[in-house]
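Enquirer: 3D, please:
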Amino acid sequence: MMCADDHLSCFLVMGIIRHIFEDRHQVVAVVGGSVAEYTAFETYTDYGIFDCDQHIYEPVDCYTGWIEKKYADRTLRIVQRDGEELFMAQDRQIQLDNKVDECYRPGSLKEMLKSMKAGADQGGYQWMTMDPAFLDRDLRLAQMDRQHVDAAVLFSGSMGLFAEHFLTDDDVYWASSWAYLRWMEEVWGFGAEGRIFTSPTISMRDVTKACEQLDWLFARGCKAISICPGPAYGRSPGDPHFDPFWARIEEAGAVVCYHINEAMPGYKASRSGMWGQEEDPTFYTQSAWQWAWAYGDQPAMETFSALIYDNVFGRFPNLRILSAEHGAEWVPGLLTKMDKMRGMGRNGRWIGGQLAERPSTTFKRNFRVVPYWEDDLTSVLEATGTDVVIGGSDFPHSEGLAFPTQLVDHLGMLSHEQQRFVMRDNAMQLFGLV
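Expert: Down below sits the predicted model:
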């Protein structure tokens, strides 16, 4: 799960740590009388993996420390007021129940659900003090060594996901976006060493400005970029209007990542309003209907089908798409529906021209999907084969796995060779490392 109070594992209050202590091997969080251990060195494979869904956390000055002075009091920022820390975007206060020096313990949601299933009294997610390795590139590389992670795609953990939605002033937005990119380059880099592939978010609100950012990123070795799912400011992202954008990505050989996030601005509000739903709920006050039809895999499926139906891959056949943290159980149904509706819509408008092949064929070749550990992967694999499924842990978020290699425990239907392909080799091919 993610938020716009978004995938802010460190920004959502659901549990209380009573004691935290560290020793050489582990961090132990004592929550409501129960003890849960985070052992940072446990591994489940005999090979190093390529994890396609990990996260960083940002310091509070990741915008203000790198932005032009005239925008510093309008960008995303933390301000102190009456002894409180307030999260601000332009003149708007964003409600966050957090302390920026703490985060949820990796994998604690899974353990909470297991405890609840067993009838244990579990108060909520488990907190821990922020691990320095979640904030520092060199420490993270050392942590990856201990965890048997050879390489990883690192997505923003919090503030890097907000700008698209909360900064409505275009000048403030683009200044803030550039500030974040400069921060990311200095602190994390973009993957030139072949291990940490950060995936900065690029907006499609202005194709010329977006292309300028792509040129800057690719000149610095960036191998992955992220885009919010959903329509692109009144257009399909597959509209030929965006061809200069897609052309640059294909030429650079970069991977396009769609990580779970709030869809493009206005998506949830317009859809919710038509159904009598609250138009701008916080993450945890979304209705069940909004969880099902205005968030998560729903905008992702609409986006992926638009890219295919609008023939983006006919014009740019080497584009590669990575879907992260949308799960994978939706894939078989989407493949069937896309193929069927291609026939139903044969007399309709085709923005990029008629397709030369079945949509499902395009999807299987150009898309890779990170499943949830709890997904029914047998049915997914029956529909797609192993080529589409790619490993990711969501580390260090609470919703993911405590140990990145642990996903292999949920791949028992596969041979050892197939497991290795999902956990490592598929991503190595995706990023051109083999």
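
Enquirer: for the rest of this, base every contact and every neighbour count on C-alpha atoms.
Expert: Noted.

Enquirer: so residue 376 is in contact with residue 331, correct?
Expert: No: using CA atoms under 8 Å, residue 376 is not in contact with residue 331, being 11.3 Å away.

Enquirer: please provide the structure for the following sequence as well, for comparison with the first:
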Amino acid sequence: MTDSPDRLPYLAVDVDNHYYEPVDAFTRHLPKEFKRRGVQMVADGKRTLAMMGEKVNHFIPNPTFDPIIEPGCLDLLFRGEIPDGVDPASLMKVDRLSEHPEYQNRDARVTVLDRQRLETVFMLPTFACGVEEGLKHDIEATMASVHAFNLWLDEDWGYDRPDGRIVSAPIIALADPEKAVEEVEFVLGRGAKLVLVRPAPVPGVVKPRSLGDPSHDPVWARLAEAGVPVGFHLSDSGYLAISALWGGKATFEGFGKRDPLDNVLLDDRAIHDTMASLIVHQVFTRHPTLKVVSIENGSYFVYRLIKRLKKAANNAPYHFKQDPVEQLRTHVWIAPYYEDDVKLLADTIGVDKILFGSDWPHGEGLADPTTFTADIPQFPEFSHDDTRKVMRDNALELLGDPQRTAPGARHLVSV
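Expert: Got it, this is the predicted structure:
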């Protein structure tokens, strides 16, 4: 451990914070003509069900988020450190949503950030990570629903607040390329500093498309021009279709008992394929200033991807105008899981491309965000400057805010 959280001589920047959406996040601004085609919340006795395209969707089994899981209570499960004889289900602990206004209220969240010694956080969705997959067969409804969500997000959390504490990331759905460009212009006009794109093949009317399909170039070009990075956060990427080929379920059900084969087959396959599509289909060659960041996808996909990119370049050197592995190291930032080998990742892509993300307040994240430092190697293997890069400076460089990375920079909150 380089520094204990209470001794960090600076405030950290956490790239993986979440809110819990209210039930009207997708409906508050949804046009009436999409009421049935988009997201609906339907009462079923004492339960509330999420309907997407008039079908019940189980990505989030309780879309009211009440009760809600306690932050970090599944830590031992995800570290693989559950004591013998302990039922993993016993680790699940819940609380009332009403006890935690910071999960849905910006001002309350800022107060918590002060206590957690976080200067800035990237604020990301929970329920919304499953909506594009639920609506993928209706492109019009997808685009209308995402726009409605982005209106809600700006209204409740804000894209561009003067205090700079919360960087809320709107969603850009690529299913309709023309409307995607309109949405990019809309969120940039409201001050977005980061956008989210689903790590998945892009649904199409005729067939799915690669993220590297030239039809998406206007989106990448505009974001590159604006210096706004693209985040790829763990989502329902539709990859359970692969599990279904092996006799498993084709749809995601949050917190349900799953066949362990699903994890073996899928794991980080979606983010691996996402980055492969961007690199192999030459997105960074055409848009050399575009920046992307992988959040809550772990880091072990990087090593498999590098091996396969090298092989592809050897087999088809005529295809690659630039070294694909160098493109990965130049354009891609990674927020590893806290249990990942941070030193191995630094040796592979460089410490400048590693970010700190806690996944707070999710149960599989860290109960205290800056305890992430406990999983960073000790000095001298990792210097104090390297730890600061991971915990703060790299994220600010990603956002194009280098003035806050200098050792003597003024912080927004007193340390």
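
Enquirer: now the TM-score, please.
Expert: Superposed pair, TM-score by TM-score structural alignment, normalised by the length of structure 2: 0.86. Supporting alignment: 382 aligned residues with a CA RMSD of 2.2 Å.

Enquirer: related to what we said a few turns ago, who has more neighbours out of residue 376 and residue 331 of structure 1?
Expert: residue 331 (22 against 14; other CA atoms under 10 Å).

Enquirer: now for that one: which residues touch it?
Expert: Residues in contact with residue 331 of structure 1 (CA atoms under 8 Å, 6 or more residues apart in numbering) are residue 380.

Enquirer: that one maps to what in structure 2?
Expert: In structure 2, residue 331 of structure 1 lines up with residue 302, judged by TM-score structural alignment.

Enquirer: after the helix or strand containing that match, which helix or strand is next?
Expert: Residue 302 of structure 2 belongs to helix 301-315 when assigned by DSSP states H and E. Downstream of helix 301-315 of structure 2, the first helix or strand assigned by DSSP H and E is helix 324-331.

Enquirer: quick one: that following helix aligns where in structure 1?
Expert: Counting by TM-score structural alignment, helix 324-331 of structure 2 pairs with residues 359-366 of structure 1.

Enquirer: to what extent does that stretch diverge from structure 2 after superposition?
Expert: With mean CA distance after the TM-score superposition for structure 1, stretch 359-366 of structure 1 departs from structure 2 by a mean of 1.1 Å once superposed.

Enquirer: list the contacts of stretch 233-246 of structure 2.
Expert: Counting by CA under 8 Å, 6+ apart, 59, 129-130, 133, 196-201, 248-252, 261-262, 265-266, 270-271, 294-297 sit against stretch 233-246 of structure 2.

Enquirer: gap between the residue mapped onto residue 139 of structure 2 from structure 1 and residue 164 of structure 1?
Expert: Residue pairing (TM-score structural alignment): residue 139 of structure 2 is matched to residue 170 of structure 1. With distances taken as CA to CA, to the nearest Å, residue 170 of structure 1 is found 10 Å from residue 164 of structure 1.

Enquirer: between helix 324-331 and the helix holding residue 302 of structure 2, find me the angle.
Expert: Using axes from the mean of the first three to the mean of the last three CA atoms, to 10 degrees, the inter-axis angle of helix 301-315 of structure 2 relative to helix 324-331 is 140 degrees.

Enquirer: against structure 1, what's the mean shift for helix 301-315 of structure 2, could you check?
Expert: Mean for helix 301-315 of structure 2 is 2.0 Å (mean CA distance after the TM-score superposition for structure 1).

Enquirer: and that helix, how far out from the chain's middle?
Expert: 24 Å (CA atoms, centre = their mean, to the nearest Å).

Enquirer: same deal with stretch 294-313 of structure 1?
Expert: From the chain centre to the centre of stretch 294-313 of structure 1 is a distance of 16 Å (CA atoms, centre = their mean).

Enquirer: identify the residues contacting that stretch?
Expert: With contacts defined as CA under 8 Å, 6+ apart, stretch 294-313 of structure 1 is touched by 1, 229-231, 236-239, 258, 260-263, 267-268, 271-272, 292-293, 319, 326-327, 330, 334, 338, 342, 350-355, 359, 362-363, 366.

Enquirer: let's see that with 7 Å instead.
Expert: The contact list for stretch 294-313 of structure 1 (CA atoms under 7 Å, 6 or more residues apart in numbering) reads 229-230, 236-239, 260-263, 268, 271, 319, 326, 338, 350-353, 355, 359.

Enquirer: just the buried residues out of those residues, in PyMOL syntax.
Expert: Entered in PyMOL, the line below selects the buried ones among these, by 16 or more other CA atoms under 10 Å:
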select buried, resi 229+230+236+237+238+239+260+261+262+263+268+271+319+326+338+352+355+359
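
Enquirer: filter the contacts of stretch 294-313 of structure 1 down to the ones in helices?
Expert: Among these, the members found in helices (DSSP state H) are 268, 271, 338, 359.
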